[in-house]
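# Got a predicted structure plus its sequence, pasted below:
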Amino acid sequence: MKITRQLQGFALHIADRLIPVKPVVRPIQELNTLERESRRMHLYLATNCPSSISIKRHCKRLGLRVVEKDVRRVDAFLNELVHGGGAPRVPCLRVDGDKTSDWLYSPEAILEYLERRF
C-alpha cells in the first residue's frame, strides 16, 4: 500500500510540473487583498505527497501565494512544524493571526478553510 501511495505521489508530482493551474479571474482590488492575506499562510508539504500536491494546486487555483515549506528538503521547516503544530504530518497549513497561529492538519479541514475564507 505504501508503494502505491509513493507511485501516486510521484505521478502527481510530474503532472503538477507539466500541467499548469489556471487561477480564478478576480478584480485587481481583490487580488491585492488576497496577496496580503496569503502571505500570512504557510503550507508545510512534501514533494511526493498526493494530499500536499492537491492542496498546493488548490491554493494556486484560488490565486493564493502561500509560503510553501518542503519539510523533506529543509530540516528547519520540519522543526517548525513539530514545535509549532505538535505533529510531523503533512500537509499542514499554518495561518498566522495577530497574536496566535492556527495549525490545520487535515486536507479536508484545509480545503474547507480555504473555500470558506476565499
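Sure thing, it's come through.

# From now on I want contacts and neighbour counts done on CA atoms only, so please keep to that.
Will do.

# which stretch of helix or strand covers L31?
In the assignment (DSSP states H and E), L31 maps to helix 28-38.

# mind checking how far F118 is from L111?
Distance, F118 to L111, by CA to CA, to the nearest Å: 10 Å.

# this is the comparison structure:
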Amino acid sequence: MTIDSKNLQLFHFNYCPYCIKVRAALKLMGIDIELKNIHESEAYLKELLQGGGKKQVPCLRIEQDGHIEWLYESDDIIHYLKKHLAG
C-alpha cells in the first residue's frame, strides 16, 4: 500500500536528535512532507497533544481514507516512510 506524501505531517523541533535523524532520512529518500515545529507554533503543539495524546517528537501524522494515525519513534517513522514512500 502506498500513501501520498501530502497526507503526512512530521511534528518535530530543530535540536531534537531523533527529529534530526528523521529529517535526514526524509532528505536522503527525497521525500517532501509538511514539517510542524512544536517550538515555533503553539498551535502545532496543541494539535500534537490533542491528536497524538503526548508531547513526544518526532511524531508522524498519517491521514489515509479519513483515518488518522500518530506514529512515534524515529526508527518506526523511517521504516514506515521507506515502506510506503521511498522509491
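Arrived safely, thanks for sending. Only a predicted model underlies this, so the values are computations on that prediction, with no experimental measurement involved.

# Compare F118 and L111 of structure 1 (neighbour count), which wins?
When F118 of structure 1 and L111 are compared for neighbours, L111 comes out ahead with 17 against 12, by other CA atoms under 10 Å.

# Which position in structure 2 pairs with that one?
For L111 of structure 1, the aligned position in structure 2 is I78, judged by TM-score structural alignment.

# ok, now which ones touch the closest residue in space to that match that isn't next to it in sequence?
Among residues not flanking I78 of structure 2 along the chain, V22 sits closest, at 6.3 Å (CA to CA, 6 or more residues apart in numbering). The neighbours of V22 of structure 2, taking CA atoms under 8 Å, 6 or more residues apart in numbering as the test, are P58, S74, D75, I77, I78.

# Which residue in structure 2 aligns with V95 of structure 1?
V95 of structure 1 maps onto I62 in structure 2, with residues paired by TM-score structural alignment.

# ok, back up a step: got the contacts of V22 of structure 2 as TSV, with distance to H67 of structure 2 and secondary structure columns?
As requested, those are exported to TSV (distance: CA to CA, whole Å; DSSP: H, G, I helix; E, B strand; the rest coil):
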residue	distance to H67 of structure 2	secondary structure
P58	20	coil
S74	21	helix
D75	22	helix
I77	17	helix
I78	20	helix
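
# Would you list the buried entries among the residues you listed?
Among these, those classed as buried by 16 or more other CA atoms under 10 Å are P58, S74, I77, I78.
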